[in-house]
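Colleague: here's a sequence, model it:
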Amino acid sequence: MAIHAYTVSDFRENLKAITDDVIDYNETVIITRPKKRNVVMISEAEYNSWQETLYLLESDANRNALHESLEQAKNQSTKVLTPEEWEKQKQQFEEER
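Modeller: Next up, the predicted model:
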């Protein structure tokens, strides 16, 4: 992932090419402004990904479950669930919320 910085003038002159690069190559763009009032541009897909991550890390239960899953993967002690087991666990999780 590349990060590029542009002045407002350069950004205006190259708007289409810069926004295409943000979307097509997952680039991050910093638009520099006076008095360090800069703006950061990312694609909508990247933004949505960040929002989902923040949502998942919002609750203690989710953070603990994610941490436990990472530990299981690291220790190679994962378990494959049947669709029925998955539904049962999903229902239990939703009831705890």
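Colleague: from here on, contacts and neighbour counts on C-alpha atoms
Modeller: Fine.
Colleague: what segments of this protein are helices?
Modeller: Using DSSP state H, the helices of the chain run over residues 8-13, 15-24, 44-57, 60-74, 83-96.
Colleague: residue 7 is in contact with residue 36, isn't it?
Modeller: No. Counting by C-alpha atoms under 8 Å, residue 7 sits too far from residue 36 to count as a contact (11.6 Å).
Colleague: and this one, so I can compare the two:
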Amino acid sequence: MLAVNYTNLRDNMKSYMDKVTDDYETMIVTRKDNKNVVMLSEESYNNLMENVYVMGNKSNYDWLMESKAQLESGKISTHNLTGVDMDE
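Modeller: Sure, this is the predicted structure:
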């Protein structure tokens, strides 16, 4: 996680935004009176919101944890996929 003050961010906006998006960094922009702001990429934000949704629904969470336990214990099966004719 990076921390930068507002003035430095303003003077170097492009390079900091590139770092956030290209390197998946989260940046804290420090401001007076501790009114700080967090900057993250849209991709990171969307991932965070998806995790909040999935983990916030108990049935989704339980299903995921059960699936994870099955995978870790080797209770898996494989299936052959059939081809699809593109003209159909």
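Colleague: TM-score for the pair, please.
Modeller: Once superposed, chain against chain, the TM-score is 0.83 (TM-score structural alignment, normalised by the length of structure 2); 81 aligned residues with a C-alpha RMSD of 1.5 Å.
Colleague: okay, residue 7 and residue 36 of structure 1: which has more neighbours?
Modeller: residue 7 (14 against 7; other C-alpha atoms under 10 Å).
Colleague: corresponding residue for the more buried one in structure 2?
Modeller: Under the alignment (TM-score structural alignment), residue 7 of structure 1 pairs with residue 5 in structure 2.
Colleague: any idea how far the nearest residue to its match once chain neighbours are set aside lies from residue 13 of structure 2?
Modeller: Leaving aside its chain neighbours, residue 5 of structure 2 sits nearest to residue 30 (4.6 Å; criterion: C-alpha to C-alpha, 6 or more residues apart in numbering). According to C-alpha to C-alpha, to the nearest Å, residue 30 of structure 2 and residue 13 of structure 2 sit 14 Å apart.
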